[in-house]
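>>> have a look at this prediction, sequence included:
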Amino acid sequence: MSDLPPLREVIRTYGLDARKGLGQHFLLDLNLTAKIVRAAGDLSGRDVLEVGPGPGGLTRPLLESDADRVVAVERDARCVAALQDVKAAFPGRLEIVEGDALEADETALVRPGAAVVANLPYNVGTPLLFKWLAQPEHVGSMTLMFQKEVADRIVAAPGSGQYGRLAVMSNWRWQSTKLFELPARAFTPPPKVASAVVHLVPRPEPLAPADGDALSRVVAQAFNQRRKMLRQSLKGLGADASALLDAAGIDPTRRAETLSIKEFCALARAFQALR
């Protein structure tokens, strides 16, 4: 990697001014990007999927790891061009895919058990997370950079102000851990908020049985009016909210933020049965 030019030189050479519309905030400190790669755990023999590599600040230490190969998905044609030098420095190890990661088919890009490691563009971080959460059979782990507020919502516990749909869906079939935070000044250009790295691994079994679509609908509806009692907030499901809560054995005067993931799964099963 010593033969590669410094990242700031790459940015100047290829005119990589960060674009707000692409949610770009580049992480150029190779000590920090190496820390993220270490946090991803053992990558030996695995494919790695990186989204939004930009000038390659995270791509470089990923290629220095024991991963078999790195597949980098990038929308910005300027960054695709800039990554060609990195590809040449690691023959046969880096595949660059130009396109939108929201539309990419992970099963065609990486092998089962792949690690997703990325400094995600802020504007698509949550949709991408939901996409990968639905693939625990194919994605072996995720080590992802989010805005700190989003990271806190992912790992939030019931009863906390951050607890909501993101926490329930992230921790039903996965186990999430917030690893460390990075200040805004670590990025170029600095965003307005701090960031944090979250690590997620699939659970051997879901916390409780439930249909994924039913659970998603119930949780979204319950938190849509999070300050209201469940007997009121669940009316939008198109089912008898009182019967639904009774079938799940849940007090109708409770609010969404007090329910455990297992209780939401009970509601999802009741909803599925009543439908």
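All right, it came through fine. The model shown is predicted, which means the values in this text are computed figures rather than measured ones. Numbers count the residues shown, from 1 in each chain.
>>> every contact and neighbour count from this point should use C-alpha atoms.
Fine.
>>> mind checking the SS state of Ala243?
helix (DSSP: H, G, I helix; E, B strand; the rest coil).
>>> any idea how many residues pack against it?
By the criterion of other Cα atoms under 10 Å, Ala243 has 15 neighbours.
>>> same question for Gln147.
21.
>>> and it, how far is that from Leu94?
Separation of Gln147 from Leu94 (Cα to Cα, to the nearest Å) stands at 27 Å.
>>> ok, now Gln272?
Taking Cα to Cα, one finds Gln272 at 44 Å from Leu94.
>>> which of those two has more neighbours?
Neighbours were counted for Gln272 and for Leu94 using other Cα under 10 Å; Leu94 has more, 23 against 16.
>>> structure B:
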Amino acid sequence: MPTQPLHPLPPLREAVKAHGLSASKALGQNFLFDEQLLDRIAAIPGNLDEELVFEVGPGPGGLTRACLRAGAQVIAVERDDRAMPLLAELSDAFPNKLQVLADDALNIDVNAVTGGRPYHIIANLPYNVGTLLFTRWLEPAAWPPQWKSLTLMFQQEVAERIVAPVGSNAYGRLAVLAQWRCNVKIAMKVHRSAFTPPPKVMSAIVHLTPADEPAGVNPRILSRLTEKGFGQRRKMLRQSLKGMDGAIDACEALGIDPTRRAETVSVAEWVALARALSASA
């Protein structure tokens, strides 16, 4: 059920103004002040009452507020010292509900800081590290992962790459890594005018939940395969995959023509290739 703060909080825009906080271009920040929109984002994973949420880059805490109002316990990692007073006010307003880690998200082992509890990741990801964090969360050796869902805001172009079907212009490595063992969808598009300052591009929120993992596949081998295959998109598989022992033989054994290019190879075919190489590893 919705949770009320211990004491009234000023509107987010007023709180940011009072603290003299502005979005940092160097940190890839763009602030969202529309609290109804933020509540809609926090609702995407479903009921958050008593759930644990890990948030990256809360900035002034707009999305953090929404998650706390939804009843979640939040662990947030923030590298911008300027945001700490605002986040401290949130922590005071929602006692024992918010833990803030003053660090870079790239340094954080989320499974460790969440203490073994299942959790949701909800984040308006900084554009400059979003894809790197995303691929890291997609590649745990153990499956299903400790996270229950990912609700992540990206540039719309990146979001479309994550959900892209085979053969489309946007289809590539991100699509394969996201779709081979996750349910993936674009949950919401966010107009650039919703942000302060407005970014140059539109944004979209991608929602992922774990699906069944195909048997017999080493995630590291699939990751290497797609890195090589899509790293040289214009080349045929016989060229782009020749650096991986057994890859071309596996293509031929599976009936995947090695003169094809990576963007024509379906997620299921990439998985079959990775399975064949995993068996011989």
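Arrived safely, thanks for sending. Note that this is a predicted model, so its numbers are computed, not measured.
>>> tm score of chain vs chain?
The TM-score (TM-score structural alignment, normalised by the length of structure 1) is 0.93; 272 aligned residues with a Cα RMSD of 1.7 Å.
>>> run a quick neighbour tally on the aligned partner of Ala214 of structure 1 in structure 2.
In structure 2, the residue equivalent to Ala214 of structure 1 is Ile221, according to TM-score structural alignment. By other Cα under 10 Å, 19 other residues sit near Ile221 of structure 2.
>>> on the three-state scheme, Ile221 of structure 2 is what?
Using three-state DSSP, the structure places Ile221 of structure 2 in helix.
>>> hmm, Ala274 and it touching each other?
Yes - applying Cα atoms under 8 Å, one finds Ile221 of structure 2 in contact with Ala274, separated by 5.9 Å.
>>> which residues touch stretch 6-22 of structure 1?
For stretch 6-22 of structure 1, the external contacting residues (Cα atoms under 8 Å, 6 or more residues apart in numbering) are 24-26, 28, 55-57, 78-79, 81-82, 121, 123, 188-189.
>>> check contacts around the aligned residue in structure 1 for Phe54 of structure 2.
Aligning on TM-score structural alignment places Phe54 of structure 2 opposite Leu49 in structure 1. Applying Cα under 8 Å, 6+ apart, we find Leu49 of structure 1 in contact with Val70, Val71, Ala72, Val73, Val110, Ala114, Ala115, Val116, Val117, Ala118.
>>> what do you get for Pro145 of structure 2?
So Pro145 of structure 2 contacts Pro210 (Cα under 8 Å, 6+ apart).
>>> swap the cut-off to 10 Å and go again
Asn111, Pro118, Tyr119, Trp137, Leu138, Glu139, Thr209, Pro210 (Cα atoms under 10 Å, 6 or more residues apart in numbering).
>>> how near is the aligned residue in structure 1 for the fourth one to Thr33 of structure 1?
For Trp137 of structure 2, the aligned position in structure 1 is occupied by Trp132, per TM-score structural alignment. For Trp132 of structure 1, the distance to Thr33 of structure 1 (Cα to Cα) stands at 22 Å.
>>> same deal with Val51 of structure 1?
14 Å.
>>> neighbour count for these two, which is higher?
Legend: neighbour count by other Cα under 10 Å for Val51 of structure 1 and Thr33, higher for Val51 (26 against 21).
>>> so the more buried one sits right up against Glu106, yeah?
No - counting by Cα atoms under 10 Å, Val51 of structure 1 stays clear of Glu106, with 11.2 Å between them.
>>> what does Ala83 of structure 2 correspond to in structure 1?
For Ala83 of structure 2, the residue aligned by TM-score structural alignment is Cys79.
>>> scratch that, Asn128 of structure 2 is what I was asking about
In structure 1, Asn128 of structure 2 lines up with Asn123, judged by TM-score structural alignment.
>>> cool, Ala204 of structure 2 as well?
Counting by TM-score structural alignment, Ala204 of structure 2 corresponds to Ala196 in structure 1.
>>> residues contacting its match?
So, once contact is read as Cα under 10 Å, 6+ apart, Ala196 of structure 1 ends up touching 119, 144-152, 178-183.
>>> narrow these to those in helices?
Members of the contacts of Ala196 of structure 1 lying in helices (criterion: DSSP state H): Lys148, Glu149, Val150, Ala151, Asp152.
>>> which of those residues has the largest number of neighbours?
Ala151 leads these on contacts (other Cα under 10 Å) with 27 neighbours.
>>> how about the secondary structure of Ile41 of structure 2?
helix.
>>> now the strands for the stretch 101-250 of structure 2?
For the stretch 101-250 of structure 2, strands defined by DSSP state E, counting those that start in this stretch occupy the ranges 119-124, 147-155, 182-190, 195-196, 203-210.
>>> show me how far the first one is from its chain's centre.
Looking back up the chat, that one is strand 119-124 of structure 2. 8 Å (Cα atoms, centre = their mean, to the nearest Å).
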